[in-house]
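S.K.: Output the structure for:
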Amino acid sequence: MILKKYLIIGFLLSITVAGWAQSQISYNGSPTYTLVERTDLLRYDNNKYVGLMSREVRSFITPVSQNNGYLYEGNFFVNEKTQRNTSAVASGIHDSILSVFRIGKDGVLTMVEDHGYPSFRSFPSYPGHKIQIGERWQAKAERAVDPLNKGIVTKMPIYVEYTYAGDETLNEEPVYRINAQWATRYGMGSGTSYIDWGGDRELQKAMGTHKASILVSKASGAALVVRDSVDETFVYADGNQIHLKGTINLFTEYPPSVNRDRLLPALRRFAMIDEEEEEKLRAVPEKALAVVVEEKEVPGTDNDIAEERIEIAMADLADTHENLAEAYEEVLEPETKRDLTTAFQPDELPELPKKNAAAITVDQTPAGLRLTIQDLQFEADSAKLLPGEQKRLDNIAAVLKEAGQSQFLIEGHTARVGSTEGEMELSLSRAHAIAEELAKCGIQAGRFICKGSGGNKPVADNSTAEGRARNRRVEITILE
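M.R.: From the prediction side, this is the model:
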């Protein structure tokens, strides 16, 4: 297997050596990576011990475009629920928690679609000059918290003091050690005056301390490990005080690339690709085609980035339609100042090739190899599969079993014909239905991440019956 190298964590900064005692800061962007956040905190309610709060949040983060910084889309999921004196619950099929964020060249992270993750934003960060051992600097960051797992995220600004502590090794790899510390300060009074009015209105005050150590690879500049020691208290409107003490650990992980020597023959065996496509997929691109657009707000939409999502889908499709790439760039050129509502008409969407009778196509995306299953037969407005689909699912399961220990993102899509909320719910339910059927074929359920995109990513014209049928699809991406 070929391990991915030289990858940079999505919201951390790289350090390159400039002389034996100094280092220069720059943010280089990042291809696909995973971020793991493990939390182990002792919880005390009103000074009475309640139990150990343990959970693991994993994510698969993919670069989408580059324009005045780097735009990333992340699929986060909670791997372990909060427990009290019990072992973690068994992993099952996960629901994706979507996160879209932009990182500027200065390393500042700006959320575009925020559902609470990543929980640390613009952390760590570095000064814009050469640094040497012992030097200190300060920078502002942000932390998103939900201490009681209520599903209401509160954002708190943090002011971090950093110290370049020295050089050492981690698993025989040379690393920098950076120490960081900050105080938790949230609420009104006692020298603090900050409230997140979009957060948990019941959370009135927070105070405490954090001390973190960060190990940064000298070779790649990746922050390999962040270990944060936490001691803080949250005060709620009903008078309850929740005291948490323990550790939050962040890890950057780079999974191995899929073994194409096993996977591609399986795709050919079930007529999902032909010989020419196999040759193309063997030459794994460093980055799939990315079309850069100026982010715009579309009047009359309840989701400011819905139309940008259409652009993302178009960019992915451009990989298999190279002759259209130049046209895309012209359509999406920022100086044209075309409104997205007119720039992305259905007749500008490319036709998907019908490669085989099974109506399964395969293409390379930044996140990995994607299998698109067209014209799946469900009961109307239901996630119940009709008889006759099992053969296709058996073939897909046989392919996925050749993907080592990779995880799979299953994304459901609908035609845009009903309510946005209903379409999102139905598309997620259908993704779950496919994951459940594939799990019955012997694939571990915990390897599936399910996501519903409703009708936000059309590949055909919704005004025709044929177009709507093609928009009703399920995509399975082998994450790598």
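
S.K.: hey, let's count contacts and neighbours off CA atoms from now on
M.R.: Noted.

S.K.: Show me where the chain has its helices.
M.R.: With helices called from DSSP state H, the chain shows them at 260-269, 275-282, 306-318, 325-331, 340-343, 390-400, 420-440, 465-471.

S.K.: what's the closest of the ones you listed to Gln24?
M.R.: Among those, the nearest to Gln24 by CA to CA is helix 306-318 (33.4 Å).

S.K.: now the helices of the chain as JSON lines including distance to Met156?
M.R.: As requested, the helices of the chain are exported to JSON lines (distance: least, CA to CA, whole Å):
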{"stretch": "helix 260-269", "distance to Met156": "44"}
{"stretch": "helix 275-282", "distance to Met156": "44"}
{"stretch": "helix 306-318", "distance to Met156": "27"}
{"stretch": "helix 325-331", "distance to Met156": "39"}
{"stretch": "helix 340-343", "distance to Met156": "33"}
{"stretch": "helix 390-400", "distance to Met156": "41"}
{"stretch": "helix 420-440", "distance to Met156": "30"}
{"stretch": "helix 465-471", "distance to Met156": "40"}
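
S.K.: Following up with a second sequence; could you model it the same way so I can compare the two?
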Amino acid sequence: MKLKVILRGLLIMLLLFSVHSVFSQSSETQPAGEAENGRWTVTTRWDYRVRENGRYIGYANRELREVYEKQEEIPAGWIVNGDARLLGTTKKNGMPVAARLEKSESVSFSLGRSGAVTDAGNGFPRLRGFPTFPEEELQVGDYWEAPLDILIFGPRGDRAVLTQTASYMYIGIQPYMGRDARYFEVQWAIRYRGSNPEIDSFLNQVEGSHKVSLVVDAQTGSPIMARDNLKENWHWADSRIETREGFALIFWDGVPPLDSNGIKEKFKNRFGDKVVIESDFDELKNLNDNSEDIVITDTPRGLSVTLKNLHFQPDLALLLSEDKPLLDELAGLLKEIPDRTILVRGHTADVGRPEDEKNLSEERSKAIADELSLRGIDPRRLIYEGVGSEEPQASNDSESGRKQNRRVELLILED
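M.R.: Predicted coordinates for the structure are as follows:
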């Protein structure tokens, strides 16, 4: 049977109109309600052992969050913009912890009506063409193959795309968390042995295998999750051989709109006159150093909650005990905003030591994330980063200006 492969699962999460089911050409389905705003996420969580030249190095617990949104419809499909966020260690002693934001970058590509990703270059998405289904109605035991493009990363930040082939088998319908789901077994090998100068500059060869269990919503055809059991050997150009063995979990989901007005109202109800709500981000720079503890403003990335009057010991990440009741109240409110990621951003004044400022701001943002976690906020919702003195709100020429620049910001992200 000649198969015309189409990436239907992802499209069903995106389309704003009816499409044919990936499993039957005769039935129609509506997109999942959470994705009707054209936003979706792909979250990959790695958990694997690492050996270098045969010596055990440790476990890698990392996470990649890809957040996408359709921006413009074009004849061939859509222009898609978004963000990709690479997080550091997400576990400690086997338990989830707030993760450091290692890298964040903007993403833009074209998504065809057939599901094909173009104009992405060496940027995200990480997996292009996964999952892919045939257009014909599937029967248990059906087998097919489809191309898969994989974005790979070198040890110095180099990137390239490898084209491989994935094989699929349809297993059948089984329950998954209270709903019917279709299960698939997917396999692909990752292979490269030289011949591309762009890749040869950082990678001599790679070989490995991926065995994947894929779960797809039986009603909508949207992918839900996949478990990727992986084993890879990377032969880097610097003569190191890195072995990775473990698994990755991949989750797809639609993103409902952020209820910014509702969140602002919650803050007003809980904190009263201590809250200032600004509609224009630039107006924050005009605020005087007054008695307000919390300033809330809309930003392109989400809702920014600036904590102006948190006090740390000088040059340390130790929060003074007098400010901990504020975090008690803040944690109580954040529990009323479930399922949203919170990026804790530390800011410092510019005192002429940019590296120290960056490190201190990161330590303080981590301290606040840890305090919120201790107060019952799921650490998997928490990310932290240190901005240093790179985003001042006032002049650093005066003590009052420097005081305004020393602050902690909670960014309640759109995703």
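
S.K.: So for Gly239 of structure 1, which of the helices of structure 1 sits nearest?
M.R.: helix 420-440 (36.5 Å).

S.K.: Give me the mean deviation of the closest one from structure 2.
M.R.: When structure 2 is overlaid, helix 420-440 of structure 1 sits 3.6 Å from its aligned residues on average, using mean CA distance after the TM-score superposition for structure 1.

S.K.: what comes up buried for that helix?
M.R.: 423-439 (16 or more other CA atoms under 10 Å).

S.K.: now swap in stretch 166-183 of structure 2 and tell me
M.R.: 166-171, 173, 181-183.

S.K.: want to throw those residues into a markdown table with distance to Thr89 of structure 2?
M.R.: A markdown table is the format used below for those (distance: CA to CA, whole Å):
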| residue | distance to Thr89 of structure 2 |
| --- | --- |
| Ala166 | 29 |
| Ser167 | 32 |
| Tyr168 | 32 |
| Met169 | 34 |
| Tyr170 | 34 |
| Ile171 | 34 |
| Ile173 | 35 |
| Ala181 | 31 |
| Arg182 | 32 |
| Tyr183 | 30 |
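
S.K.: out of the helices of structure 1, nearest to Leu352 of structure 1?
M.R.: Closest approach to Leu352 of structure 1 among the helices of structure 1 (CA to CA): helix 306-318, 8.1 Å.

S.K.: who's in contact with Ser122 of structure 1?
M.R.: Neighbouring residues of Ser122 of structure 1 by CA atoms under 8 Å, 6 or more residues apart in numbering: 11-12, 107-109, 140-142.

S.K.: Neighbours of the aligned residue in structure 2 for Phe234 of structure 1, how many?
M.R.: Aligning on TM-score structural alignment places Phe234 of structure 1 opposite Trp234 in structure 2. Using other CA atoms under 10 Å as the criterion, Trp234 of structure 2 is surrounded by 21 other residues.

S.K.: mind listing what Trp234 of structure 2 touches?
M.R.: Counted by CA under 8 Å, 6+ apart, Trp234 of structure 2 has contacts 203, 205-207, 241-243.

S.K.: coming back round to it: right, and out of the contacts of Ser122 of structure 1, which lies closest to Ile476 of structure 1?
M.R.: Phe11 (26.4 Å).

S.K.: Around Trp78 of structure 2, count how many other residues there are.
M.R.: Count around Trp78 of structure 2 with other CA under 10 Å applied: 19.

S.K.: What is the helix or strand containing it packed up against?
M.R.: Following DSSP states H and E, one finds Trp78 of structure 2 within strand 77-87. If you count contacts as 3 or more CA pairs under 8 Å, 6 or more residues apart in numbering; DSSP states H and E, strand 77-87 of structure 2 packs onto strand 55-74, strand 99-112.

S.K.: export those strands to a markdown table and tack on distance to Gly154 of structure 2 and mean neighbour count?
M.R.: Formatted as a markdown table, these follow (distance: least, CA to CA, whole Å; neighbours: other CA atoms under 10 Å):
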| stretch | distance to Gly154 of structure 2 | mean neighbour count |
| --- | --- | --- |
| strand 55-74 | 16 | 17 |
| strand 99-112 | 15 | 18 |
